[in-house]
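S.K.: sequence and predicted model, in that order:
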Amino acid sequence: MSYSPYIYVAIPLSVAIALGLARKWRSRKWGKCMSNICLRGKTYLITGANSGIGLETARALVKRKARVILACRDLEKARQTAAEIRKEELGGELIPMQLDLASFESIEKFVELVKTGFYKIDCLINNAGVVAPLSLDQKTKEGFEIHLGVNHLGHFYLTNLLLDLLKKAAPSRIVVVSSMLHEKGTLDFDDLNMRKQIEDAKKGKSSRRNPGYDNSKLMNVYFARALAGKLRGDGIDVYACCPGFCYTNLFRSFVKWYHYILMAPIALVYMRSAKQGAETVVFCATDYSVEGHTGKFYRECAEYAPSYNYNKEEESRLWEMSEQMVKARRPL
């Protein structure tokens, strides 16, 4: 039986159209920040602003005339990002600065420079994050497990050092970028640095998931909730949010070339662009409707009630241990 040569074009084309329509239908449910308020005179600080969601958040804020500090580990990449945004957006102000969240010394030097150059910070967006295979046993400069040290402790220390500038800008905001994966997290307070799981991973016993990343996202939520309680009455609102399942370079350590082929159909339907992922972050950072709703979790530009059973005792213990680790500058 012979087939028309057109069928070899028609079938792939039909599949592509079907996937495109499925993506369009699904994207209708994705949140979109509708606020276009002018942010002239306001200063926003974004960690990890040189790529992905951080870059798109910076672009959206500059479009609204804000002054944006691009706090990035690689200063040259931060400068390149500023130049890239400038090709499209001429308003606002872009200020590249060097910040390595894997080093307490770098955090302290960064804060010192910020306090020298800026009287107030209107919004701090804790966006930067890392994902690394546990088998690599990566650590911060002080010896903390990389997910604990960067995704949680780095932002914990940075935020606390900047609180006086945030108070001067009240009403101001802190946005903590977390993930729905926080609901998969579990905290072992006897082993927050995950030594046992890392040793298992080195022996090839690791699971498909990355518990280090999941746990750090749970720490993000606990941090936001605890901080909101401590700052109640100070004019600083704190929000945690999930940007959704986005196509960024965050998981580059896990993606092989063949994954792009195998996962292409799923990615086309389910994965958002970085710009789409930034919508909820921008919403939490700018929209007036969330003012006063401190301590809440947001997804799809709306308040979200996670199914996770938050434990107040765990929340308090994490804060206390985080303070101890920062003070000791070493793992407990």
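M.R.: Received it, and whenever you're ready, just let me know what you need. Residues are numbered from 1 along each chain as shown.
S.K.: drop to CA atoms for contacts and neighbour counts, all remaining ones
M.R.: OK.
S.K.: now the helices: where do they sit in the stretch 101-250 of the chain?
M.R.: Per DSSP state H, counting those that start in this stretch, the stretch 101-250 of the chain carries helices over the ranges 104-117, 146, 155-168, 195-202, 211-230.
S.K.: relative to helix 155-168, how tilted is the first one?
M.R.: In this case it means helix 104-117. Angle between the axes of helix 104-117 and helix 155-168 is 10 degrees (criterion: axes from the mean of the first three to the mean of the last three C-alpha atoms, to 10 degrees).
S.K.: who touches helix 104-117?
M.R.: For helix 104-117, contacts defined as C-alpha atoms under 8 Å, 6 or more residues apart in numbering pick out 97-101, 141-142, 154, 157-158, 161-162, 165, 329.
S.K.: list buried residues within those residues.
M.R.: Neighbour counting by 16 or more other C-alpha atoms under 10 Å classes 97-101, 141-142, 154, 157-158, 161-162, 165 among the contacts of helix 104-117 as buried.
S.K.: want to throw those into CSV with distance to His182?
M.R.: Formatted as CSV, the entries for these read as follows, by distance: C-alpha to C-alpha, whole Å:
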residue, distance to His182
Met97, 29
Gln98, 28
Leu99, 25
Asp100, 23
Leu101, 20
Lys141, 25
Glu142, 25
Gly154, 18
Tyr157, 20
Leu158, 21
Leu161, 25
Leu162, 25
Leu165, 29
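S.K.: in a markdown table: the contacts of helix 104-117, plus distance to Arg173.
M.R.: Shown next, in a markdown table, are the contacts of helix 104-117 (distance: C-alpha to C-alpha, whole Å):
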| residue | distance to Arg173 |
| --- | --- |
| Met97 | 20 |
| Gln98 | 22 |
| Leu99 | 20 |
| Asp100 | 22 |
| Leu101 | 20 |
| Lys141 | 29 |
| Glu142 | 29 |
| Gly154 | 18 |
| Tyr157 | 17 |
| Leu158 | 14 |
| Leu161 | 15 |
| Leu162 | 12 |
| Leu165 | 11 |
| Arg329 | 27 |
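S.K.: before we go on, here's another structure to hold up against the first:
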Amino acid sequence: MISMNGKTAIVTGGNSGIGFEAAKAFAGRGFRVLLAVRRIGKGHDAVARIQENHPDARVDVQELDIADLSSIRAFAEHVSTRYEKLDLLVNNAGVMTPPLSQTADGFELQFGSNHLGHFALTGMLLPLLKNTPDSRVVTISSLAHRNASIDFDNLDGADGYRPMQFYGQSKLANLLFAKELDRRLKAHGLETISIACHPGISATNLFKIGQKDAPEFLKKLAGKLLQTPEMGALPTIYAATAPNLTGGEYIGPDGKGQRKGYPTLERPDPAALDEKTAERLWNVSEEMTGVVYDFS
């Protein structure tokens, strides 16, 4: 990764896992990085860890609960008043396979956090992004999008809920959103591009049993068999900085089954390429969040 001095990046959930590793890499190459985190204390801990490696890094922290539209709005207002430009937005924060539960606005937690929250955030920050030359939006998906579908008649889980099925749905939504966003940006002649990526199977703190941490032996086993967070962050870093990308790409590991390895271009599941579903998801997302994108 070449020097990125003078550029500004926001990483949601940047205090841990692949978000932290990506933020650390960005800070080390000159980005001014804003960690958008739910718990401010953990955000400050992350800043200290980054500055241990990069003492001159410019890293800030701001509260953001991606499962709460009022928090997203407050965060976007803060950024819009404090920052003159935004070169990179990394939609990284997320939850995985919790029991059926709701966001502050009553959405099913996984769809509401992983997709709707980032849909709203990106829309609110679009004025900054589109006024910054060569800006990028990177949205983190997952191998779990394979064989998933969007059940528009049961987005809230009221007619049945299976945690992994709804996680896959939210990750497919991430991909559909990333590609539809890029189509719309290009249709309006904007320089901002949108790219999707996934970390393979990474040993991060997303892996929990219910709402509890996995047992220590399972964490150690995962550390040996799965991608490290450092390796899992490489597709994010590549999607954010590689100069050959033009928007609409999907980046993931190059190893067997795309579970481990170094970043490469991938082709997602055919469901992620369905433009009619993407357009329907976009319209539903606008209705649910009240956020309408201004591409003018």
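M.R.: Looks like it came in fine. Fair warning: this is a prediction, and the values are worked out from it, not measured in the lab.
S.K.: who wins for proximity to Ile53 of structure 1 among the helices of the stretch 101-250 of structure 1?
M.R.: Proximity to Ile53 of structure 1, assessed across the helices of the stretch 101-250 of structure 1 by C-alpha to C-alpha, is greatest for helix 211-230 (15.8 Å).
S.K.: report the mean deviation for that closest one after fitting onto structure 2.
M.R.: In the superposition with structure 2, the aligned residues lie an average of 0.5 Å away from helix 211-230 of structure 1, counting by mean C-alpha distance after the TM-score superposition for structure 1.
S.K.: now that helix: which residue numbers in structure 2?
M.R.: The alignment of helix 211-230 of structure 1 onto structure 2 (TM-score structural alignment) covers residues 165-184.
S.K.: repeat that for stretch 63-75 of structure 1.
M.R.: When stretch 63-75 of structure 1 is compared against structure 2 (TM-score structural alignment), it corresponds to residues 28-40.
S.K.: buried residues, stretch 213-224 of structure 2. List them.
M.R.: Neighbour counts using 16+ other C-alpha under 10 Å place Lys219, Ala222 of stretch 213-224 of structure 2 among the buried residues.
S.K.: same check on stretch 72-85 of structure 1?
M.R.: By 16+ other C-alpha under 10 Å, the buried positions in stretch 72-85 of structure 1 come out as Cys72, Arg73, Leu75, Lys77, Ala78, Arg79, Thr81, Ala82, Ile85.
S.K.: tell me which element the fifth one is part of?
M.R.: In this structure, Ala78 of structure 1 is located in helix 75-86 according to DSSP states H and E.
S.K.: which strands and helices sit next to that helix?
M.R.: Packing contacts for helix 75-86 of structure 1, counted by 3 or more C-alpha pairs under 8 Å, 6 or more residues apart in numbering; DSSP states H and E, involve strand 67-72, strand 93-98.
S.K.: check the offset of the last one from the chain's centre.
M.R.: It stands for strand 93-98 of structure 1. Relative to the chain's own centre, strand 93-98 of structure 1 is displaced by 18 Å; criterion: C-alpha atoms, centre = their mean, to the nearest Å.
S.K.: now do stretch 283-291 of structure 2
M.R.: In terms of C-alpha atoms, centre = their mean, the centre of stretch 283-291 of structure 2 is found 18 Å from the chain centre.
S.K.: on that earlier part again, name the stretch among the helices and strands packed on helix 75-86 of structure 1 that sits most buried.
M.R.: Burial of these is given as mean neighbour count (mean count of other C-alpha atoms under 10 Å); strand 67-72 ranks first at a mean of 25.
S.K.: and the contacts of that strand?
M.R.: 40-50, 58, 61-62, 78, 92-100.
S.K.: repeat that for 7 Å
M.R.: Counting by C-alpha atoms under 7 Å, 6 or more residues apart in numbering, the neighbours of strand 67-72 of structure 1 from elsewhere in the structure are 41-50, 58, 62, 78, 92-100.
S.K.: where along structure 1 do the strands fall?
M.R.: Remark: strands of structure 1, listed N- to C-terminal, are 43-47, 67-72, 93-98, 123-126, 172-177, 236-242, 297-299, 302-303; assignment by DSSP state E.
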